[in-house]
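> predicted model follows, preceded by the sequence.
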Amino acid sequence: LVTVRDIRAGGRDVKIARYAASENATYAMFAGGGLKWAEQQIKNGRYLVKPGRYATKPDLTGLSCDWAPFASRRGEILSLLVEPRDDTSPEVFAALARRVLQVFDAAPRRSHPLSRDNAIPRNSARQVSADGWAEVASHSDFRKFDDGLRLTLDCTPEEIDSVEAILVAARARGEIDFGLHRQSHALMTCLVPSGRPDSHLHFLDGMGGGYAKAAEMMEEGALAAMSSRQPERAVRAAEA
């Protein structure tokens, strides 16, 4: 709906990388500010889709939600969203993202919300082999980047507090907006099958509101920051 030509004319770009969730499964990550710009334009009404009438329902064959919620093993499941402000350079945001990830990366798989041995199918009559579950757990999107960080992690409260302090300081400097939400369990929301049996993907979110709650906090923080900048802008305009 929104062309890359329009995005580039708006001063942004769409850069795509493939992230290896495992040896067999990959998914896309995006940078360049283009997705965020396109979302803003759509919300502002620049690109509209006429309402239509559809006689048939979409084909959801292959989509499934087969797993019970996954309890945190380390304290809390964190849903975290972090987005750069429009005038924040990619280098500054990348450095901040590295600081955040370093807190959670003290050991391999330490913050992964799915353990290698806690699979519980909703249908208790089903059995999952250890190897089969290890493959499922490794094919999950608990880390995403699409012009911002999108994380669903299993963390200690101290780790979350440390990251929140980093992000509060960065927001005060005018570099980012962020939202986070703590909850007790993670959810595997669906399975997207693939032409190759060993390259399926599983989407993760928090059970207590997850990304939706984190997005609410981020929006509230952005509005508050915008309001606090209004007097400064008015002074600058008057001086000009």
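Looks like it came in fine.

> C-alpha only now, for contacts and for neighbours.
Fine.

> which of the three states applies to the residue minimising distance to the centre of the chain?
When the chain is reduced to its mean C-alpha position, the nearest residue by Cα atoms, centre = their mean turns out to be R150, at 2.1 Å. Per DSSP: H, G, I helix; E, B strand; the rest coil, the local secondary structure of R150 is strand.

> included below, for side-by-side comparison, is a second structure:
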Amino acid sequence: MPNTGFYRDLTPLPSFEAAMDTQAHVDLPDDWWVVIADVVNSTQAIAEGAYKKVNTVGVACIAAIANIDRRLELPFIFGGDGATCAIPDSLREPAIVALRGAQRLAADSFGLKLRAGLVRVSDLRADGQWTRVARIALSPLVMLPVFSGRGWEAAESRVKAGQGALMVDPDGGPAAASFEGFECRWQNVPSFRDVKLSLIVVATSADAASNQQTYQQVLATIHEIFGDPGAHHPLRLDGMRLAFSPMSLAGETMVRTYGRSLLTKFGYALRMLLQNAAGWWLFARNIDTRAVRWSRYRDDMVRNTDVRKFDGALRMVLDASEAQADELERRLAAAHAAGQLAWGVHKSREALITCLIESHEGRHMHFIDGSDGGYALAARQLKARLAERD
């Protein structure tokens, strides 16, 4: 199967800062597809208090795509209310079936409408829209994808418009998705200062070199205000606690037992509570088992988060004081006035963690967002600022 190992075979870039150099990125093969999935009217759902449901559906989409063929590594980025992925042509039909499964899960279990579609890379290239990718090693077993090029944004626009894309109809054919590895077992993590900032920055120059410089300047500004990444990371070992509330654990149960009997759902929920109790005991005593080094699991978890990511926009979740947040917004406003960028930010009191676990011994990825719709609401603010420029 040609090109299926394209992403897996990319040499990881040495750092997130290095990944801002888009010259180091590689074009997606023409026969690959960009997959876009997002919750329709997510802002309204968040306003009604359904932010955790929105996050759950977004990560469930990633699980559905990743589980089509675990032998392949596929690039995906979580956007808060959805996800962007890339797949080889050989996975197109299985992906459509899996996305239908995710759409039905969203509707039946969470009362949400999930929009999904695919756009062929060659079609984007024919319109002069480029889709480029790189990857960074968060740890030896976990890679974070990095996207660049206007093709990703163009694909999202096509899917949202329902034109120029292969749209996925939840009732258009067979639907079957595996959500294996989806977990949501941690309490929300409170701010260690004042707030959790969900930040999105888009450089707005027509010149790629100028945009790259803008992103580097933003990263330098964040370092100046907040210190090194560890100083503003939204997770810390002393703030991470396993959840035991049935309400907190309901999302995972609904995802992992979708379409199953009530007895199966009850059994899964009970087993999850027992596993969390065992986890609490292992973590408290730093005990390792033959299969998993639980004494290091939370350290790996902090390392394997998507706290900083880039998909043509810089996205971050930071722990911040009110003074730091105000200073950052002052600097961003000045850059916006100078025509360099647009930005959106949302303040939350807590961070929400949703997980995708292939193996508890190192191969696990964790998705971070503001607890009350951070990225989705930051994106709304960003769009308003971009509209001001038009």
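On my side now, so go ahead. Keep in mind it's a predicted model, so treat the numbers as computed, not measured.

> can you pull the TM-score for these?
The TM-score (TM-score structural alignment, normalised by the length of structure 1) is 0.83; 224 aligned residues with a Cα RMSD of 2.2 Å.

> hang on, the earlier thing: which position in structure 2 pairs with the residue nearest to the centre of structure 1?
Across the two structures, R150 of structure 1 finds its equivalent in R315 of structure 2, going by TM-score structural alignment.

> from A203 of structure 2, how far out is its match?
When distance is defined by Cα to Cα, to the nearest Å, R315 of structure 2 is 12 Å away from A203 of structure 2.

> how about R115 of structure 2?
27 Å.

> what of R298 of structure 2?
Taking Cα to Cα, one finds R298 of structure 2 at 34 Å from A203 of structure 2.

> between these two, which is the more surrounded one?
Taking R298 of structure 2 and A203 together and counting by other Cα atoms under 10 Å, A203 has the greater number of neighbours (24 against 17).

> next up, the contacts around that one.
Each residue near A203 of structure 2 by Cα atoms under 8 Å, 6 or more residues apart in numbering is listed here: N211, Q212, T214, Y215, A313, Q340, L341, A342.

> so what does it match up with in structure 1?
When structure 1 is aligned by TM-score structural alignment, the residue opposite A203 of structure 2 is P84.

> show me what contacts the match of R150 of structure 1?
Under the criterion of Cα under 8 Å, 6+ apart, the neighbours of R315 of structure 2 are S198, L199, I200, V201, V307, R308, K309.

> show me where structure 1 has strands.
Listed in chain order, the strands of structure 1 (DSSP state E) span 15-20, 26-31, 70-71, 76-84, 143-145, 149-155, 176-183, 185-192, 201-206.

> and S228 of structure 1, which of those is closest to it?
Go through the strands of structure 1 one by one with Cα to Cα and the one that ends up closest to S228 of structure 1 is strand 176-183, at 13.9 Å.

> residues in structure 2 aligned with that closest one?
Using TM-score structural alignment, the match for strand 176-183 of structure 1 in structure 2 runs over residues 341-348.

> mean deviation, that stretch versus structure 1?
On the superposed models, the aligned residues of structure 1 are on average 1.2 Å from stretch 341-348 of structure 2, with distances taken as mean Cα distance after the TM-score superposition for structure 1.

> now L78 of structure 1: how far from R109 of structure 1?
Distance of L78 of structure 1 to R109 of structure 1, given as Cα to Cα: 15 Å.
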